[in-house]
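Engineer: need coordinates for the below:
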Amino acid sequence: MRKITLIIAIVFIWMSNTNAQSKRLLFKTAFGEFKVVLYDFTPNHRDLMLKSIKDSVYQGALFNRIIENFVVQGGEHDIDIEKKEAADPQHRKPRLAAEFDQRAFHKMGALGAGRDGNPEKASFLNQIYFVVGKKVSSAELDGLEIKKGIKYGKEQREEYLLRGGQPRLDQDFTVFGEIYQGLDVILKISRSKTDQQDFPLEKVPFSIVEIKE
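Structural biologist: Now for the predicted structure:
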């Protein structure tokens, strides 16, 4: 009975958090569609995503790095970004400053921004990923708190222990949204066959539209 009560409480909290946010997106893929909410408490990443959609950055884009039980990554690939920046005579490396918030963490279905190894942990402008993590134990969370010097709150612990995720990425990569409908679609995509560099053997295109309600 206590377990059922706990699950109901977690679902209620999750629904309250997602319903409070103002911007939502629809991702269209050959595997199906899924819906994403953008967090208002990571406003710069939210606004960049909305601008990118209007600029058609993600129309006909690809999920081009797929690792089962880890992430499904799309948009510009690290290799292409490196080549473009290396060819720039002004040596520009545009990034978006990190936005870390206790409410934004790497739960299953979390939407994050990719980045390189820059010390500021700033995000690439046109690369996103979805968490398709794995089960997490209380001991793992305890160890990560010590290793990373962070503290997981009650909601985070309950979510990770109930559904899993990738907590080792917390406070290193910006999370700015999450899937609230159609998580099964991204899980199907995560099981796509890939080569040794994690490129899917068959292209996985996607497009995004803003949901107007």
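
Engineer: can we go C-alpha only for contacts and neighbour counts from here?
Structural biologist: Noted.

Engineer: return the residues in contact with residue 210.
Structural biologist: Contacts here follow CA atoms under 8 Å, 6 or more residues apart in numbering; on that basis residue 210 touches 23, 24, 25, 26, 50, 53.

Engineer: compare with the first, here's sequence two:
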Amino acid sequence: MKKIFIVITSLIVLIAISGPVYGFIKNALPEKVYKKPVVTIVVEDYGTITVELDPNIAKNTVDNFLMYVQDNAYTGTTFHRVIEDFMIQGGMVDVSKCPIKGEFSANGVENNLSHEAGVISTARTNDPNSATSQFFIMHKTNTGLDGNYAAFGKVVTGLDIVDQIAVVNTTTSDTPVEDVVISSITVDLNGYKPGTPKCAN
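Structural biologist: Predicted coordinates:
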């Protein structure tokens, strides 16, 4: 009887110990940290803008953008909407893929990258899940966009090029009078392995 009591007591102690230890080990596992790819945007007659993308903040948005980059879809497109002291917008391709879910807090996704000068973000319609190929680069900081648009990287060199583009002459619809042509956008993945973008629907 005494031996049975000891065995039962030992089992209870073992269960009591193993539960918290398992929980500790599980909670101690670090979140995966993705390497950051860098894209090079060559703008005809202006120069080069390099942008570091951050899949740790908005992975699906980064993967979506890189899909268009690797398909050479942006070659020959333009920065078709320019507003000084706000942003320059480009990426209107001939054929866009499926829209993706907007990775920002108003759409239920945490995104702590603020829309300061040089940040790249996704353009969309009033539908929060309508982003496809179009993107914009902030000319000046506008935190009013935070939580409502999916920022996914930041300019590391070429802010002066953004400044030059931002002050071109435009029509009343914010379209440059003379085309601002994107000669190419290429990527150095830096070891990052992009996945297939997940469609919104």
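
Engineer: after superposing, what score do the chains get?
Structural biologist: The TM-score (TM-score structural alignment, normalised by the length of the second structure) is 0.69; 149 aligned residues with a CA RMSD of 2.2 Å.

Engineer: follow-up on the earlier one: dump the contacts of residue 210 of the first structure to JSON lines, plus distance to residue 203 of the first structure and secondary structure.
Structural biologist: Below are the contacts of residue 210 of the first structure laid out as JSON lines (distance: CA to CA, whole Å; DSSP: H, G, I helix; E, B strand; the rest coil):
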{"residue": "23", "distance to residue 203 of the first structure": "28", "secondary structure": "strand"}
{"residue": "24", "distance to residue 203 of the first structure": "25", "secondary structure": "strand"}
{"residue": "25", "distance to residue 203 of the first structure": "22", "secondary structure": "strand"}
{"residue": "26", "distance to residue 203 of the first structure": "20", "secondary structure": "strand"}
{"residue": "50", "distance to residue 203 of the first structure": "24", "secondary structure": "helix"}
{"residue": "53", "distance to residue 203 of the first structure": "20", "secondary structure": "helix"}
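
Engineer: just name the closest of these to residue 202 of the first structure, please.
Structural biologist: The closest of these to residue 202 of the first structure turns out to be residue 26 (CA to CA; 22.3 Å).

Engineer: so residue 50 of the second structure makes contact with residue 156?
Structural biologist: Yes: the pair residue 50 of the second structure / residue 156 is scored as a contact, 5.8 Å apart, by CA atoms under 8 Å.

Engineer: relative to residue 84 of the first structure, how far out is whatever residue of the first structure lines up with residue 113 of the second structure?
Structural biologist: Matched across to the first structure, residue 113 of the second structure falls on residue 104, judged by TM-score structural alignment. Computed as CA to CA, to the nearest Å, the residue 104 of the first structure to residue 84 of the first structure distance reads 30 Å.

Engineer: now swap in residue 31 of the first structure and tell me
Structural biologist: 31 Å.

Engineer: ok, and the closest non-adjacent residue to the match of residue 113 of the second structure?
Structural biologist: Nearest non-adjacent residue to residue 104 of the first structure, counting by CA to CA, 6 or more residues apart in numbering: residue 175, 5.5 Å away.

Engineer: the one you found maps to what in the second structure?
Structural biologist: Under the alignment by TM-score structural alignment, residue 175 of the first structure pairs with residue 151 in the second structure.

Engineer: and the longest helix along the second structure, how far out from the chain middle?
Structural biologist: Longest helix in the second structure by number of residues (criterion: DSSP state H): helix 2-28. Here helix 2-28 of the second structure shows a centroid-to-chain-centroid distance of 45 Å under the convention CA atoms, centre = their mean, to the nearest Å.

Engineer: can you pull out the strands in the first structure?
Structural biologist: Secondary structure of the first structure (DSSP state E): strands at 23-29, 32-38, 61-67, 71-75, 110-113, 127-131, 175-181, 205-210.

Engineer: how about those in TSV, adding distance to residue 154 of the first structure?
Structural biologist: Converted to TSV, these look like this (distance: least, CA to CA, whole Å):
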stretch	distance to residue 154 of the first structure
strand 23-29	26
strand 32-38	22
strand 61-67	28
strand 71-75	24
strand 110-113	18
strand 127-131	20
strand 175-181	18
strand 205-210	32
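
Engineer: residue 196 of the first structure is nearest to which of those?
Structural biologist: Proximity to residue 196 of the first structure (CA to CA) singles out strand 61-67 among those, at 10.5 Å.

Engineer: so where in the second structure does the closest one end up aligned?
Structural biologist: The aligned range for strand 61-67 of the first structure is 77-83, by TM-score structural alignment.

Engineer: returning to what we had before: what is the neighbour count of the match of residue 175 of the first structure?
Structural biologist: 32 (other CA atoms under 10 Å).

Engineer: repeat for residue 181 of the second structure
Structural biologist: So residue 181 of the second structure, with other CA under 10 Å, has 19 neighbours.

Engineer: and if you look at residue 9 of the second structure?
Structural biologist: 11.

Engineer: go ahead and confirm residue 46 of the second structure touches residue 161.
Structural biologist: Yes: with contact taken as CA under 8 Å, residue 46 of the second structure and residue 161 are classed as touching, separated by 6.4 Å.

Engineer: please say which of residue 50 and residue 156 of the second structure ends up with more neighbours.
Structural biologist: Taking neighbours as other CA under 10 Å, residue 50 of the second structure and residue 156 compare with residue 50 leading, 19 against 15.

Engineer: need the counterpart of the more buried one in the first structure.
Structural biologist: Per TM-score structural alignment, the equivalent position to residue 50 of the second structure in the first structure is residue 35.
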